[in-house]
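**Q** need the 3D shape of this:
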Amino acid sequence: MRESRLKLTAGFTTLLIISVMFIVPFVWLLRSSVMDLSQIFIMPPQWIPKPFHFENFKEAMTVVPFGAFFKNTLIIVAGVLIGTVVSSTIAAFGFSRIKWKGRDMVFAILMSAMMLPGAVTLIPSFLGWKELGFYDTFYPLILPSYFGGGIFNIFLLRQFYMSIPQDFDEAAVVDGATYFQIYWRILLPLSRSAVIVVALFTFLGSWNDFMGPLIYLKSDSRFTLALGLQMFQGSYNAQWDLLMAASTAVVLPCVLVFLIGQRFFLEGITLTGLKG
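**A** Reported below is the predicted structural model:
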């Protein structure tokens, strides 16, 4: 009994320490976003701003064209979200519910590609998109999601689909259903939680993507929010108060989306591992 209590106490203590490690940087961001520049780096740190400078948010939104950056980011995120969900669900359906020669071998090759570093394909991909005339456009950031949707997403959805009994498919085939009807009317409704997990991962990844827009976008008018944040940092100084305010504004949608979809996120992650 005493040993179990010690283990429980140790577990909660570990979780508390890890939680503090993740929460402190976020609290630092929030307090710095409403502070004067001279207050941010005071030692010892001042955690409560005196006074609160909420005008930092208004100034940050006007110093750089954040409205245009927000619009560009929404266009990219929406395109990537639709492409990823559609392509990854279809690919996962093919790898889990349709029997065809060499299916498992192709899936194994696909999984092995997860170990390939992104830097290996970075230059060939850039040269290819540039030759197609798509440099400084949104196409290199959106179109790849329609041709695969991400290996991890396919794996996640495949594992979930395999946990659904094949009896549903057999009954649907007896009733004259096609593969597409099985996918659309049976698998998708039953896998709502897993699809939402994929959508959450995709949204967060696309919203916070910095490397992709940095490589493929040149014009300031096409910049995303992630690229726009670097405009607060010059060669010799940085507007830290405005940068923190702008960063807070960029982070908040991610926090809200996660809080809204948290239940589906946890449910989807849990159910995905029920059957291999």
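
**Q** only C-alpha atoms for contact and neighbour calcs from this point on.
**A** Fine.

**Q** any idea which helix or strand comes after the strand or helix carrying K130?
**A** If you go by DSSP states H and E, K130 is part of helix 118-131. Sequence-wise, the next helix or strand downstream of helix 118-131 (DSSP H and E) is helix 139-142.

**Q** counting by contacts, list what the helix or strand following that following helix packs against.
**A** Beyond helix 139-142 on the C-terminal side, the first helix or strand identified by DSSP H and E is helix 151-162. In this structure, helix 151-162 packs against helix 66-96, helix 103-112, helix 192-207, helix 262-272, with contacts taken as 3 or more Cα pairs under 8 Å, 6 or more residues apart in numbering; DSSP states H and E.

**Q** repeat the analysis, applying 10 Å as the threshold.
**A** Counting contacts by 3 or more Cα pairs under 10 Å, 6 or more residues apart in numbering; DSSP states H and E, helix 151-162 is packed against helix 66-96, helix 103-112, helix 188-190, helix 192-207, helix 262-272.

**Q** figure out which of the ones you listed is closest to L16.
**A** helix 262-272 (19.9 Å; Cα to Cα).

**Q** what packs against that closest one?
**A** Using 3+ Cα pairs under 10 Å, 6+ apart, helix 262-272 sits against helix 151-162, helix 192-207, helix 240-260.

**Q** after the shortest one, which helix or strand is next?
**A** I take that to be helix 151-162. helix 167-174.

**Q** then the second one?
**A** The first helix or strand that comes after helix 192-207 along the chain, using DSSP H and E, is helix 211-216.

**Q** and stretch 104-120, what's buried?
**A** Buried positions in stretch 104-120, judged by neighbour count with 16 or more other Cα atoms under 10 Å: F107.

**Q** next: stretch 71-89.
**A** 72-74, 76-89.

**Q** and what of stretch 218-226?
**A** Here stretch 218-226 shows R222, F223, T224, L225, A226 as buried, counting by 16+ other Cα under 10 Å.

**Q** contacts only, for the nearest residue to S33 once chain neighbours are set aside.
**A** For S33, ignoring the flanking residues on the chain, the nearest one in space by Cα to Cα, 6 or more residues apart in numbering is A245 at 4.1 Å. A245 is in contact with 29-35, 53-61, 251, counting by Cα atoms under 10 Å, 6 or more residues apart in numbering.

**Q** what about burial for those residues, which qualify?
**A** Buried subset of the contacts of A245 (neighbour count, 16+ other Cα under 10 Å): L29, L30, R31, S32, S33, V34, M35, H53, N56, F57, A60, V251.

**Q** between these, which sits nearest S163?
**A** Closest to S163, out of all of the buried ones among the contacts of A245 and judged by Cα to Cα, is V251, at 34.6 Å.

**Q** and that closest one, how far from F258?
**A** Here V251 is placed at a distance of 11 Å from F258 (Cα to Cα, to the nearest Å).

**Q** one more, please, to line up against the first structure:
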Amino acid sequence: MREKTQRALLTTVLILGAIVMFFPFLWTLSTSFSSGAGLDATPQLIPDQPSFSAYQTLFSELPFARIIVNSLGLAAATAVFQLITSSMAAYAFSRLPFRGRGAVFAVYLATMMIPIQVLIVPLFVQMRDLGLVDTYLGVLLPGVASAFGVFLLRQAMNGVPRELDEAATLDGAGHFRIFGTVVLPLVGPALATLAVFSFMNSWNGFLWPLIILRSAELKTLPLALAGLQGQYTTQWDVMMAGSVVSILPMLAIYLFAQRYVIQGVASSGIK
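**A** Model prediction:
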């Protein structure tokens, strides 16, 4: 009886927590379908007269389709580059013995404690000297490597039995073949986790694109949403429509990859 009571209490707490977490998204979606909604409008979770006018305004008065493509392209490219660089570095730290490996890895991880605000000026100077200001490549380059990604994948690769490497070596395989055909297939959940995290960070990135981009046609989604607040100060339905558009890709990716994310985090030992 006591166990059932505790389970019922825990279930109730989880349901209430889920409602609290879900309510802002429901409010955002509802406001986006409320034509002309503002701060002085009567709060309604279900609009009396649902309308797509906010979405029509969003795509007719702004190059929002181009903005979405910009963000998708940059986020996908960032995810691909981080998967490549992080997996190769993680294999080196996990499988290749060299002097000072632990110290180098510790120093590399220490870079995770440096806030991006500290690096903005030197990064901008580098991009300026390379002639990459106001270019997609200028936005992309600082994010092609990830210390967190290396740590995540190294932890996952450390869980792969070394006996598999030895068996592949006896068959004549080198490090590149072991890396591509033995280790990578066994850390698939960790790779999926890193892909989701890197895509999400690039998709939501605001400060660095704000510093490096100048042209309106190169803007990413967070910059466009920030611009909506100035252009449509009282048109909260338009702002919420933009927020809904920005949420949908991440929601779809998470629903598709949540199983792999949970497996990847669990196998890497991150709590």
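
**Q** superposing both, give me the TM-score.
**A** The TM-score (TM-score structural alignment, normalised by the length of the second structure) is 0.93; 270 aligned residues with a Cα RMSD of 1.9 Å.

**Q** picking up where we left off before, including distance to S112 of the first structure, could the helices and strands packed on helix 262-272 of the first structure go into JSON lines?
**A** Output for these, formatted as JSON lines (distance: least, Cα to Cα, whole Å):
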{"stretch": "helix 151-162", "distance to S112 of the first structure": "10"}
{"stretch": "helix 192-207", "distance to S112 of the first structure": "20"}
{"stretch": "helix 240-260", "distance to S112 of the first structure": "30"}
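
**Q** quick one: which of the ones you listed is nearest I109 of the first structure?
**A** Taking those one by one with Cα to Cα, helix 151-162 is closest: 10.6 Å.

**Q** just send the helices and strands packed on helix 151-162 of the first structure back as JSON lines, with distance to T121 of the first structure too.
**A** Listed next are those as JSON lines, based on distance: least, Cα to Cα, whole Å:
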{"stretch": "helix 66-96", "distance to T121 of the first structure": "19"}
{"stretch": "helix 103-112", "distance to T121 of the first structure": "15"}
{"stretch": "helix 188-190", "distance to T121 of the first structure": "32"}
{"stretch": "helix 192-207", "distance to T121 of the first structure": "19"}
{"stretch": "helix 262-272", "distance to T121 of the first structure": "29"}
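
**Q** nearest to L141 of the first structure, out of the ones you listed?
**A** So among those, helix 66-96 is nearest, using Cα to Cα, at 7.0 Å.

**Q** ok, back up a step: restricted to helices, list the buried ones among the contacts of A245 of the first structure.
**A** Counting by DSSP state H, those place L29, L30, R31, S32, S33, N56, F57, A60, V251 in helices.

**Q** closest to Y236 of the first structure out of the residues you listed?
**A** Checking these against Y236 of the first structure by Cα to Cα gives A60 as the nearest, at 18.9 Å.

**Q** quick one: what's aligned to that closest one in the second structure?
**A** By TM-score structural alignment, A60 of the first structure lines up with L58 in the second structure.

**Q** could I get the buried residue list for the helix holding K130 of the first structure?
**A** F126, W129.

**Q** same question, stretch 34-45 of the second structure
**A** Residues of stretch 34-45 of the second structure classed as buried by neighbour count (16+ other Cα under 10 Å): S34, S35, G36, A37, G38.

**Q** how long is it end to end?
**A** Stretch 34-45 of the second structure stretches 10 Å from its first residue to its last (Cα to Cα).

**Q** next one: stretch 131-142 of the second structure
**A** Using Cα to Cα, one end of stretch 131-142 of the second structure lies 14 Å from the other.

**Q** S87 of the first structure matches what in the second structure?
**A** S87 of the first structure maps onto T85 in the second structure, by TM-score structural alignment.

**Q** shouldn't that match be in contact with A145?
**A** Yes: assessed by Cα atoms under 10 Å, T85 of the second structure is found in contact with A145 at 6.0 Å.

**Q** need the residues touching each of the two.
**A** Shared contacts of T85 of the second structure and A145 (Cα under 10 Å, 6+ apart): none.

**Q** of all the helices and strands packed on helix 262-272 of the first structure, which lies closest to F134 of the first structure?
**A** helix 192-207 (18.7 Å).

**Q** could you give the angle of that closest one to helix 151-162?
**A** For helix 192-207 of the first structure against helix 151-162, the angle by axes from the mean of the first three to the mean of the last three Cα atoms, to 10 degrees is 170 degrees.

**Q** whereabouts in the second structure does helix 192-207 of the first structure align?
**A** Alignment of helix 192-207 of the first structure against the second structure: residues 188-203, by TM-score structural alignment.

**Q** the matching stretch against the first structure, how far on average?
**A** For stretch 188-203 of the second structure, the mean deviation from the first structure after alignment is 0.8 Å (mean Cα distance after the TM-score superposition for the first structure).

**Q** list the residues that contact the residue most central in space within the second structure.
**A** Nearest residue to the geometric centre of the second structure (Cα atoms, centre = their mean): M200, 1.4 Å. M200 of the second structure makes contact with A75, A76, T78, A79, L194, P249, M250, I253, Y254, according to Cα under 10 Å, 6+ apart.

**Q** same list, those, but as a markdown table with distance to I262 of the second structure please.
**A** Shown next, in a markdown table, are those (distance: Cα to Cα, whole Å):
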| residue | distance to I262 of the second structure |
| --- | --- |
| A75 | 21 |
| A76 | 21 |
| T78 | 22 |
| A79 | 18 |
| L194 | 11 |
| P249 | 19 |
| M250 | 16 |
| I253 | 14 |
| Y254 | 11 |
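
**Q** return the closest of those residues with respect to G172 of the second structure.
**A** Checking the contacts of M200 of the second structure against G172 of the second structure with Cα to Cα, the nearest one is L194 at 30.7 Å.

**Q** the closest one: how many residues sit nearby?
**A** For L194 of the second structure, the tally of surrounding residues (other Cα atoms under 10 Å) stands at 27.

**Q** now it: how far from V69 of the second structure?
**A** From L194 of the second structure over to V69 of the second structure the distance is 21 Å, taken as Cα to Cα.

**Q** swap in A192 of the second structure?
**A** Distance, A192 of the second structure to V69 of the second structure, by Cα to Cα: 22 Å.

**Q** and for I84 of the second structure?
**A** As defined by Cα to Cα, I84 of the second structure lies at a distance of 23 Å from V69 of the second structure.

**Q** and if you look at D165 of the second structure?
**A** Computed with Cα to Cα, the distance linking D165 of the second structure and V69 of the second structure is 41 Å.

**Q** no further queries at this time; thank you.
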